[in-house]
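**Student:** Sequence and predicted structure below; questions after.
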Amino acid sequence: MAYMQMSLYSETLGMSTEAGIVLPLNALPSAERGGKYPVLYLLHGLGGDHTEWTRNSAIERYAESRGLALVLPRADRSYYTDMKQGGAYFTYLSEELPGLVQRAFAISGRREDTFAAGISMGGYGAFKLAMRHPERYAAAVSLSGGLDIVRRVTGPNGFLPGEADRIFGSADELRGSGEDLFALAVKAAAAEPPPRLYQCCGTEDFLYDANRAFLDQAVSAGLNITYEEGPGGHDWDYWDRQLTRMLDWLPL
């Protein structure tokens, strides 16, 4: 694999930011993809950054064997949201960044070659990408995602004082909006074609109950979702064990 640290100025965010780019060196992109690599956008968790994937897991090695490119954006503490007070991170992630990396690297822009995955806050972001833009993402993965965002902002959570309001506004504004995955599940199930979802969570994770609640909503809505659970907490010991299962599941 080749790992590149990309520094760029985002017109959407109005500031400089960073992203990691990982390209397989020992796998040529196929002709059927126009000589370009399928791509997985990997989203970091709250309090982390784009480097945590390569520092804490063997994701580079796993992706190399599958001929898969990785894009690791930095999104700070935004919850991958166009914040009420702050940057338009969802627009940056869903619109600006894909265009930049597709122009700079041999990365496919086809829906069937484009996937998103994330841990914790990033799991929320990955599912939001796929459910708001099912025409662009064939599949998305949530590893221990903060999927019940309404419960997160109204109960015990990891937000700084006033942070949730700056990101989402009030709970009433959030509930049923385009940031509420429970509402998005119903809309995404009616999309043609709907995205495929893979969700997993450790049974000792503090987000376990919220993950089960989202699973129930997704199944009720009729989404194509695969769910797995097992022993584990909210940590890289659990997530690293799940990565090969996640990549084997992707429709590559």
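**Tutor:** Noted; the coordinates are in hand. These figures come from a predicted structure and were not determined experimentally.

**Student:** hey, let's count contacts and neighbours off CA atoms from now on
**Tutor:** Fine.

**Student:** Now do the SS call for residue 94.
**Tutor:** Secondary structure of residue 94, reduced to three states by DSSP: H, G, I helix; E, B strand; the rest coil: helix.

**Student:** Comparison target below:
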Amino acid sequence: MAFLQANIYSNVLEMEVMVDVILPQQTEKTIGTATQNQGDDIPVLYLLHGMGGNHSVWQRRTAIERYVSAYQLAVIMPSTDLGWYTDTSYEMNYWTFIAEELPTIVHELFPQLSTKRANTFAAGLSMGGYGAMKLGLRKPERFAAVASLSGALAMAESMENLLQLRSQAYWEGIFGPIADFKGSDNDLIHLIETLEPSRAPRFYISCGTEDQLFPASEYAVEKLTNRQIPVTFESGTGVHDWQFWDQWIQRVLAWIHEG
């Protein structure tokens, strides 16, 4: 596998953005890590960070490069600051960047990556789990499968907990007035309830049973199941930390591969 660190310019954000990229590469080694380059039409995973992270955090905190080598999967890891993958009220349009501009840039720079829905996936942890789910729910024509690890999936139902994490000014800077969040295009539960099931990608949701966001994952799974939208829910002992995410991202990759 090849690991690249890229500085790209975002016209949407009007700023330089860092993106880490893992690409399949033809290699021959004697230590059990030989990989092959599939040429064109390489499957691609957009892997999103959580609060406090950036483009580098998956590479630094897990063995993601080694994990994906078994699947010949390209991985795109962008930095989106603390913007919650949302077009914010302070005019930083992180949603438009991640959902529209970034894929265009990626395919311009790496034309060997697939543009097919069947070969395009998204995953993330915590804030990134929210972002990945939003991609799958709002852009179902683009993604075959989407995974959330410890995601903030029921924000409208737990706003009081969010206000303990950050101030109201912060959340309204991201999403606008709190009173308008429920039922908006940023409310994942609303998106689940309005998505046509026949258009939906496959969803995978996992959360540690000791994580304070575990009830949110259960609630989202219940809503998906009620709509007959395909969802796999797996949980295990764990809290909101990298020990859990390093373990379960491996399961996510296997689930994507199993199709």
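**Tutor:** Yes, it's here. What you see is a predicted model, and the numbers here were worked out from it, not measured in a lab.

**Student:** all helices for the first structure, in order.
**Tutor:** According to DSSP state H, the first structure carries its helices in the segments 52-56, 59-64, 89-91, 97-104, 121-132, 149-154, 163-168, 171-174, 181-189, 208-221, 236-249.

**Student:** which residues are contacting the shortest one?
**Tutor:** Looking back up the chat, that one is helix 89-91 of the first structure. Contacts of helix 89-91 of the first structure with the rest of the structure, by Cα atoms under 8 Å, 6 or more residues apart in numbering, involve 12-13, 75, 78, 80-83.

**Student:** In it, which residues are buried?
**Tutor:** By neighbour count on 16 or more other Cα atoms under 10 Å, the buried set for helix 89-91 of the first structure is 89-90.

**Student:** That helix maps to which residues in the second structure?
**Tutor:** Using TM-score structural alignment, helix 89-91 of the first structure lines up with residues 94-96 of the second structure.

**Student:** Just give me the mean distance for that stretch relative to the first structure.
**Tutor:** In this overlay with the first structure, the average offset of stretch 94-96 of the second structure from its partner residues is 0.6 Å by mean Cα distance after the TM-score superposition for the first structure.

**Student:** Figure out how far that stretch is from the centre of its chain.
**Tutor:** Taking Cα atoms, centre = their mean, to the nearest Å, one finds the center of stretch 94-96 of the second structure at 13 Å from the center of the full chain.

**Student:** With stretch 87-95 of the second structure instead?
**Tutor:** Per Cα atoms, centre = their mean, the centroid offset for stretch 87-95 of the second structure relative to its chain is 18 Å.

**Student:** distance between the ends of it?
**Tutor:** End-to-end distance for stretch 87-95 of the second structure: 5 Å, by Cα to Cα, to the nearest Å.

**Student:** can you check stretch 104-120 of the second structure too?
**Tutor:** Its first and final residues considered, stretch 104-120 of the second structure spans 13 Å by Cα to Cα.

**Student:** Next up, the contacts around the aligned partner of residue 222 of the first structure in the second structure.
**Tutor:** Using TM-score structural alignment to pair residues, one finds that residue 222 of the first structure aligns to residue 228 in the second structure. By Cα under 8 Å, 6+ apart, the contact list for residue 228 of the second structure reads residue 197.

**Student:** I'd like the distance between residue 228 of the second structure and residue 219 of the second structure.
**Tutor:** Applying Cα to Cα, the value for residue 228 of the second structure to residue 219 of the second structure is 14 Å.

**Student:** do the same with residue 191 of the second structure
**Tutor:** Between residue 191 of the second structure and residue 219 of the second structure the computed distance is 14 Å (Cα to Cα).

**Student:** do residue 22 of the second structure as well
**Tutor:** Counting by Cα to Cα, the gap between residue 22 of the second structure and residue 219 of the second structure amounts to 33 Å.

**Student:** These two: which has the busier surroundings?
**Tutor:** Just comparing residue 22 of the second structure and residue 219: by other Cα atoms under 10 Å the higher neighbour count belongs to residue 22, 24 against 15.

**Student:** what sits against that one?
**Tutor:** Counting by Cα under 8 Å, 6+ apart, residue 22 of the second structure makes contact with 1-4, 65, 74-76.

**Student:** Most neighbours out of these, which is it?
**Tutor:** Tallying neighbours with other Cα under 10 Å puts residue 74 at the head of the contacts of residue 22 of the second structure, with 25 neighbours.

**Student:** quick one: contacts for that one?
**Tutor:** Taking Cα under 8 Å, 6+ apart as the contact definition, residue 74 of the second structure lies against 21-24, 42-45, 68, 113.

**Student:** wait, which of these is closest to residue 233 of the second structure?
**Tutor:** Of all those, the one with the least separation from residue 233 of the second structure (Cα to Cα) is residue 45, at 19.6 Å.
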